[in-house]
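Quick one: sequence and predicted model below, then my questions.
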Amino acid sequence: MLHLRLLSALVGIPAIMYAAWQGGLLLLVVIGVIMVLGLMEMLNLLQALEVHPNRNLALLGSLMLLVVAYFQDWRYIGIVMTILIVLHLLALIRNYPRYKPGDGAAGIFATLYLSLLIYIYLISTLPNGNHWIFIMLVGTWASDTFAYFAGRTLGKHKLTPKLSPKKTWEGSIGGVLGSILAVFIYSIYLMPFSFGALVLLGALISISSQVGDLVESTLKRQAKIKDSGSLIPGHGGVLDRFDSMLLSAPLVYYFVSVSII
C-alpha cells in the first residue's frame, strides 16, 4: 500500500505543481477535472445516505461555475445560482414524488462544496498567485504529514473518538506546527513577509485542511464506507486526497486578497 501511495504522489504532485505554475486555462481544466470527479464521488456518498440528487444538474452547475471563474465576471454568479435553483425546483415538480426537496438541496450542496476548489484557480490570478498556490499546497501537505507522524508517535488524547478514532490532539497540533514551519521555510526565501503573518497563515491552512478532512470523514462514517472512491492508487478517491483543500483554498484566497499580509 505504501509503495502505491508513493507512486501516486510521484506522478500526481509534479503534475499539479506544473499546472499551478502555468496557471491560466491549463490550471482551470485540471481543477475542473478534479472537481467533477470529486463531485461524482460526493454524489455516490449521498446516495449511500439514501439521498438522491440529480447528477446532471449537479454537473451542469459545476460547469457553469467553472465558466464564470474563467471569465471572472462575478455578475453571473447570481444568474448561475438562480438557474440552478430553478432547475432543481422543476425537477422536484417533474419527478414527484420520487424526487424530494432533500435531494435537490443535497445536489446544490454538493455542487457548491466541490466548487470551492475553483478558489485554487482564483488564487493564481492574484499577484504572485503561483507562489500562493504553492504555499497552500506545501502547508496542506505538511499539515497532513506532520499530523500523521505526530499522532503515531505522541498521540494519546483522541480528537474525535466517535468520528475518527485514530486522530489525536497531539497529531492535530503537530499538523498545525508542521504547516507553520513549511509555510515559513517556503516564504522566507521566496516571499519574505512578517513572521506573525506567516505563523497565522500556516496555522489557518492546517486548521482549515483538518476541518475539511473531518467533514469528509463524517460523511463516510455516516455512509459506512472507508474511502470515497478508488481512483487514486494507495489514496482512495479524489475526495480522500483533495478534501483538505476545499476549505484551505478559499481561506488563502481571501487572506491574500484582503491584504492582511
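Noted; the coordinates are in hand.

alpha carbons only for contacts and neighbour counts from here, please
OK.

for the host helix or strand of residue 142, packing partners?
Secondary-structure assignment from DSSP states H and E places residue 142 in helix 129-154. In this structure, helix 129-154 makes packing contacts with helix 2-22, helix 118-124, strand 164-168, helix 169-190, helix 195-223, helix 245-257, judged by 3 or more Cα pairs under 8 Å, 6 or more residues apart in numbering; DSSP states H and E.

Just list what the last one packs against, helices and strands only.
Other helices and strands packing on helix 245-257, by 3+ Cα pairs under 8 Å, 6+ apart, are helix 118-124, helix 129-154, helix 195-223.

These into JSON lines, with extra columns for mean neighbour count and distance to residue 56?
Formatted as JSON lines, the entries for those read as follows, by neighbours: other Cα atoms under 10 Å; distance: least, Cα to Cα, whole Å:
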{"stretch": "helix 118-124", "mean neighbour count": "24", "distance to residue 56": "19"}
{"stretch": "helix 129-154", "mean neighbour count": "22", "distance to residue 56": "30"}
{"stretch": "helix 195-223", "mean neighbour count": "20", "distance to residue 56": "22"}
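
Tell me which of those sits nearest to residue 93.
Ranking the helices and strands packed on helix 245-257 by proximity to residue 93 (Cα to Cα) places helix 195-223 first, at 27.7 Å.

what helices or strands is that closest one leaning on?
Secondary structure elements in contact with helix 195-223, counted by 3+ Cα pairs under 8 Å, 6+ apart, are helix 24-48, helix 129-154, helix 169-190, helix 238-242, helix 245-257.

Against that first model, consider the following:
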Amino acid sequence: MSDVEPPAPDRGPLTASSGNPIGSPATGPSNRKQRRAAGTSRAGRDLPAAIGVGLALLFTVLIGLFFMPLAFVVTATVFGVIGVWEVSRALQVRNIHVPLVPVVAGSVALPFAAYLGGTEALGFALVASAVAVLLWRSLDPTEDATRSILGGLFVILWVPFLISFALLLFQQPQGNFKVVTLLLLVVANDTFGYLLGAFFGKHPMAPKISPKKSWEGFAGSVGGAVLIGVMASLFLLDLPWWFGLVLAIATVAAATGGDLAESMIKRELGIKDMGTALPGHGGVMDRLDSIVFASPVAYVLSSTLVPGAM
C-alpha cells in the first residue's frame, strides 16, 4: 500500500493487553527526531525492516517463478492462508466468527486447483469451499450463524479466490514473466504513488477512507506504472507497447481499489494494520491488498489481448 491511514478509534473488544486494537501500534509521544533516530518513515514505518522484508519476499518469489514452480504455488498459498487468518481474526471485532477449518481448507485448495486444473478446477474448488462452509456451520451451529457463513464466504472470495488468478496467469505462456510484470506494476504503483503523494499531495482521493491517498499520488502511480509497463511489455514479454500501457493503467486502477477497500474495512474495524507478520509492512494482507485485486485484471487482459495466451 502506498499510503497509510491513521489508526481509527477502537470500536470493539478485540484489543491487546495495552488496550490498543490488535494490529495497531501502541500510542504515545513521538516526534520527527524520534522517527529519524528509529529509521521510520513519515508514515511511521520501520524503513530498514520494510526494505529487508521486501527484498526477502522478492527473492523467494523469483526463485519460485523461474526455478521451482511448485515453490511459488506453495508460497502464494501460505500467504493466502496467513491473510485469511488475519482477516478472520480482525472480523471478530464485529462478532463475526469465521469457520476457520473449511475456510483455511478452501484457501489451500483454490490456488492448487488453479495451478493444476485451470479455470474450471478453480470454479469447482470455489463451489466446494462454499458448500464446506455451509455444511460446517450446519454441523457446528453457533449464534449468528448467518453472519458467520457470510463472513466465511467473504474471506474466501477476497483472499484465496482472487490470489488464485495469479496462478492462472502463471500457467500461461511466459507466465513467469507475466507474474513478474504484475508484481513490478504493483510495486511501481506503491512507490511512485508514495513519492509524489508525500511531496505534492494536496487533493485527497477518499478523505473518509484513506486521508493520505491523494490524486497527485494517483497520478504518480499511473505515470510510473505506465513507464514500467511499456518497458516490460517490450523487453520482458516481447509484446506491443500498447499492451503494457493498457495493463499498467488497469493494474493501477485495480491496485488502488484494493488499497481503498482494505482501508475502508480497517477503519470500520478500528485497526491500523491487519497484523504484524511482516516487520515494517504490517500484516500480510497489508501487502496483498493491491495484488489480489490486480491479479484477476492482469489475467483477463492477458487472456483477451495476448494471442495464444489461452
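Nice, thanks for sending it over. Everything numeric in this text was worked out from a predicted model, so none of it was measured.

Of all the helices and strands packed on helix 129-154 of the first structure, which one comes closest to residue 61 of the first structure?
Evaluated with Cα to Cα, these place helix 118-124 nearest to residue 61 of the first structure, the distance being 12.8 Å.

What is the neighbour count of the equivalent of residue 57 of the second structure over in the first structure?
By TM-score structural alignment, residue 57 of the second structure lines up with residue 12 in the first structure. The number of residues packed around residue 12 of the first structure, counting by other Cα atoms under 10 Å, is 12.

out of everything not next to it in sequence, what's closest to the alignment partner in the first structure of residue 196 of the second structure?
For residue 196 of the second structure, the equivalent position in the first structure is taken to be residue 150, counting by TM-score structural alignment. Using Cα to Cα, 6 or more residues apart in numbering and skipping residues adjacent in sequence, the residue nearest residue 150 of the first structure is residue 171, 4.7 Å away.

how much space between the one you found and residue 216 of the first structure?
Residue 171 of the first structure sits at a distance of 18 Å from residue 216 of the first structure (criterion: Cα to Cα, to the nearest Å).

before we move on, what about residue 157 of the first structure?
Counting by Cα to Cα, the gap from residue 157 of the first structure to residue 216 of the first structure is 21 Å.

Next: residue 200 of the first structure.
From residue 200 of the first structure over to residue 216 of the first structure the distance is 25 Å, taken as Cα to Cα.

Looking for the alignment partner of residue 239 of the second structure in the first structure.
Aligning on TM-score structural alignment places residue 239 of the second structure opposite residue 193 in the first structure.

helix/strand/coil for its match?
Assigned with DSSP: H, G, I helix; E, B strand; the rest coil, residue 193 of the first structure falls in the coil class.

which residues in the first structure does stretch 249-256 of the second structure align to?
On the first structure, the counterpart of stretch 249-256 of the second structure by TM-score structural alignment is residues 203-210.

once aligned to the second structure, how far is the matching stretch on average?
Plainly put, stretch 203-210 of the first structure ends up 0.9 Å away from its match in the second structure on average once the two are laid over each other (mean Cα distance after the TM-score superposition for the first structure).

What are the contacting residues of that stretch?
Contacts to stretch 203-210 of the first structure, defined as Cα atoms under 8 Å, 6 or more residues apart in numbering, come from residues 136, 139-140, 143, 172, 175-177, 179-180, 243-248, 251-252.

follow-up on the earlier one: would you list the helices and strands packed on helix 195-223 of the first structure in JSON lines and tack on distance to residue 16 of the first structure?
Conversion of those to JSON lines gives the following (distance: least, Cα to Cα, whole Å):
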{"stretch": "helix 24-48", "distance to residue 16 of the first structure": "8"}
{"stretch": "helix 129-154", "distance to residue 16 of the first structure": "10"}
{"stretch": "helix 169-190", "distance to residue 16 of the first structure": "17"}
{"stretch": "helix 238-242", "distance to residue 16 of the first structure": "12"}
{"stretch": "helix 245-257", "distance to residue 16 of the first structure": "13"}
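
so how far is residue 134 of the first structure from the residue opposite residue 285 of the second structure in the first structure once aligned?
With TM-score structural alignment defining the correspondence, residue 285 of the second structure maps onto residue 239 in the first structure. Here residue 239 of the first structure is placed at a distance of 20 Å from residue 134 of the first structure (Cα to Cα).

Which position in the second structure pairs with residue 172 of the first structure?
Under the alignment (TM-score structural alignment), residue 172 of the first structure pairs with residue 218 of the second structure.

what's the answer for residue 36 of the first structure, then?
In the second structure, the residue equivalent to residue 36 of the first structure is residue 81, according to TM-score structural alignment.

rewinding a little: check contacts around the match of residue 196 of the second structure.
For residue 150 of the first structure, the contact set (Cα under 8 Å, 6+ apart) comprises 170-171, 174-175.

can you check residue 37 of the first structure too?
residue 238.

That one and residue 237 of the first structure, how far apart?
To residue 237 of the first structure, residue 37 of the first structure is 9 Å away according to Cα to Cα.

now residue 94 of the first structure
Relative to residue 237 of the first structure, residue 94 of the first structure is positioned 33 Å away (criterion: Cα to Cα).

re the thing from before, so what does the helix or strand just after the helix holding residue 142 of the first structure touch, helix or strand wise?
Scanning the chain past helix 129-154 of the first structure towards its C-terminal end, the next helix or strand to appear is strand 158-160 (assignment: DSSP H and E). Helices and strands touching strand 158-160 of the first structure, by 3+ Cα pairs under 8 Å, 6+ apart, are strand 164-168, helix 169-190.
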